[in-house]
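> This is the structure alone, sequence omitted:
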């Protein structure tokens, strides 16, 4: 459905008294979703590091760039398609990897995968998903998907994740570089809540044969330190046991596998020791393209080229890792200049509307990754909500492109913008 048809449908539905819960206004959408979610879910999904300056900078940064519309150009039948990693895509939008989606909706990643297929938008599966990559791939048919990888302390587990991504039809590995440790996320800390300790967001691990083997070995060791026993501890323990995917409740409780999985994950999840030289190991495990997510400095972008990577994603993890970090749109021009057309540059963090997409592409991004807004749609209406968020963004992009005087995305250049 084209932008004008989608716009017309919204107005006709409104005329019939059917106003969608998925507001096209980014601020209203966020507010509605935050009211729908639990306090813990809202803190995890909406929150950022420290005083959350980076979240604000990501969104305000786009405001410094102004579109300069051009007039009297034939902009009928616009074309939003791009080529990325050897594939033609209907638009420059991908869905960013976001973990623990079960906090937003029971169908979690599966609802997002179905919405991605329905709209033709690629989905980057999260390393911290609530549904396994295999189940999501089955729901997506031939639609493009990618897999986000966190480099754990187990190289065998890294290899297993990559091989599984290959087997279920992923088009690339998106190695996230900026989360070798969790940032100081003040909203989560204020509630004392980390979803992984509750057994959430561990589906890629509990479905993995190498992780299960590591768990067998882990359970043979003396027990580690445990939290003090309270009624809350017991309630959370039982919740973690229920979430563990295999076995009866009593078996899971007696075997200790559910809480063992949580403890094992906590010990191997992050690896602050990795360096550029480790990329050779990853390159040796897969023939898939490798994109580096979290690039903000031009020197790191040049290193990505030197180390044979296939793309970079300019990202600061949605402001969740370094408080006061440079915004993504601010970092983009120097990263684009550094790679000098040798590999594609994508942008993640801060995309809220069609104008943001146009500005990113005019500054040299090949595509953008949409993050929190689709989770807001998920929280409000599941798969249908995600689809509506995507269609709203695509319609906004198409209309803004045409009203700015452009028929294709390839026409966008730095001359399309002014820096204020």
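The structure has been received and is ready for your questions. Keep in mind that what you see is a predicted model, and the values were worked out from it rather than measured.

> Please make it C-alpha for all contacts and neighbour counts, starting now.
Fine.

> and residue 304, how many neighbours?
23 (other Cα atoms under 10 Å).

> quick one: the strands in the stretch 51-200 of the chain?
For the stretch 51-200 of the chain, the strands defined by DSSP state E, counting those that start in this stretch occupy 65-67, 82-84, 87-89, 93-95, 123-125, 145-149, 173-176.

> show me what contacts the residue lying farthest from the centre of the chain?
Within the chain, the residue lying farthest from the chain centre (Cα atoms, centre = their mean) is residue 72, at 38.2 Å. Residues counted as contacts of residue 72 (Cα atoms under 8 Å, 6 or more residues apart in numbering) are residue 405.

> and what of residue 309?
Applying Cα under 8 Å, 6+ apart, the residues near residue 309 are 289, 290, 291, 292, 343.

> Then it would be within a helix, right?
No - counting by DSSP: H, G, I helix; E, B strand; the rest coil, residue 309 is located in no helix; its state is coil.

> Could you report the separation of residue 175 from residue 347?
14 Å (Cα to Cα, to the nearest Å).

> Which one's more surrounded, these two?
Using other Cα under 10 Å, the more surrounded residue of residue 175 and residue 347 is residue 347, with 30 against 21.

> So the more buried one, which state does it fall into?
Classification of residue 347 using three-state DSSP returns strand.

> Below is an additional structure, to be compared with the one above:
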């Protein structure tokens, strides 16, 4: 495992971090962090969809005194960039989730910690608790088969100071990840989902030979809309649903009065051939009519992508793989560098588009490329 803490020479962009990390991570870790489901059509379509959108700027607009601030869930954020939940970060660098948290805090970025973090949720919260300028700290939740354990995990997150729960709703089972299977992926010794260590094994119901291990086994306890109401009654934290792609699901979430939505296709890691999030985002925003904040992840690699997401009605964006590549390259410093690069590029894109603030984005800033 790489233990470098100095920025690699010549890396000046998020794609540059990715290219460098390819030579740093071993084949096992690269397959896990970089791979997607099946033929990886969605994995590749996500960044391509942002690139196909064109910016249509205005000129000679006054932009002095501009800023990147946004308001989200009652908080003022210095910028609209958050770090998406990614599991097992100590597999990328010994700094792991602590390094990521320190970098996010230093760069005022929001952080969503994974249920499957390789560092206890309390330790991550403690590392940045006393920074008054940090961004929001949220906890991502995969509902487990044991409701009592779910309650314990939620209460731990509340007690540690997490400010929202992010429920992943698009992955009741893993996708068919060919790259991981070809690499024979396995967690290295000493790395595990430590926050799930007290979870009792899932009961394996007796099945007839003709029954499915998936449909008649694992999915017997998969979450449904009924669990959303139970979860809301079980926590004082706002609940954000991550993995929404269909307008009807967005409307149902609004009916249940959740705190927000994240338009996400799980970075192309679950079901392949899903639409890219850049194409889905405006459909979800239109369906909700401003009733809920809508965030988006998937393929964001440039500040222009962030600006496009905001122009399409997004409240904020999340990045996943890019900061993991930064972590692999230089630990906490690498993560901070990724966030800073993206924020700097966002400011440049705003200035060159005639938008001093994100609230000044005109409706026609983004258009589809003409074939």
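Alright, I've got the coordinates. Treat the numbers as computed from the prediction; the structure is a model and nothing was measured.

> quick revisit: can you tell me which of the strands of the stretch 51-200 of structure 1 comes nearest to residue 334 of structure 1?
The closest approach between residue 334 of structure 1 and any of those, judged by Cα to Cα, belongs to strand 65-67 at 15.0 Å.

> how about the closest one, which residues of structure 2 does it hit?
Under TM-score structural alignment, strand 65-67 of structure 1 corresponds to residues 53-55 of structure 2.

> okay but residue 169 of structure 2 is in contact with residue 244, surely?
Yes - using Cα atoms under 8 Å, residue 169 of structure 2 is in contact with residue 244, at 7.5 Å.

> quick one: which of the two has more around it?
residue 244 (25 against 21).

> can you tell me which residues contact the aligned partner of the more buried one in structure 1?
With TM-score structural alignment as the criterion, residue 244 of structure 2 lines up with residue 295 in structure 1. Applying Cα under 8 Å, 6+ apart, we find residue 295 of structure 1 in contact with 177, 301, 312, 313, 314, 315, 316, 335.

> of those residues, which stay in contact in structure 2?
Among the contacts of residue 295 of structure 1, the contacts conserved in structure 2 (both residues aligned by TM-score structural alignment, their matches' Cα atoms under 8 Å) are 177, 301, 312, 313, 314, 315, 316.

> Now for the second one: which residues touch it?
Under the criterion of Cα under 8 Å, 6+ apart, the contact partners of residue 301 of structure 1 comprise 295, 312, 335, 338, 339.

> secondary structure element for the fourth one?
When elements are defined using DSSP states H and E, residue 338 of structure 1 is found to belong to helix 328-339.

> In structure 2, what stretch matches that helix?
Helix 328-339 of structure 1 covers residues 277-288 of structure 2 once aligned (TM-score structural alignment).

> Spatially central residue in structure 2, please.
residue 84 (2.4 Å).

> In contact with the equivalent of it over in structure 1, which residues?
When structure 1 is aligned by TM-score structural alignment, residue 84 of structure 2 is paired with residue 96. Neighbour list for residue 96 of structure 1: 123, 124, 125, 348, 369, 370, 371 [criterion: Cα under 8 Å, 6+ apart].

> Mind checking what secondary structure the residue mapped onto the fifth one from structure 2 has?
Right, residue 369 of structure 1. Correspondence of residue 369 of structure 1 to structure 2, assessed by TM-score structural alignment: residue 318. Using three-state DSSP, the structure places residue 318 of structure 2 in strand.

> All good on my end, thank you.
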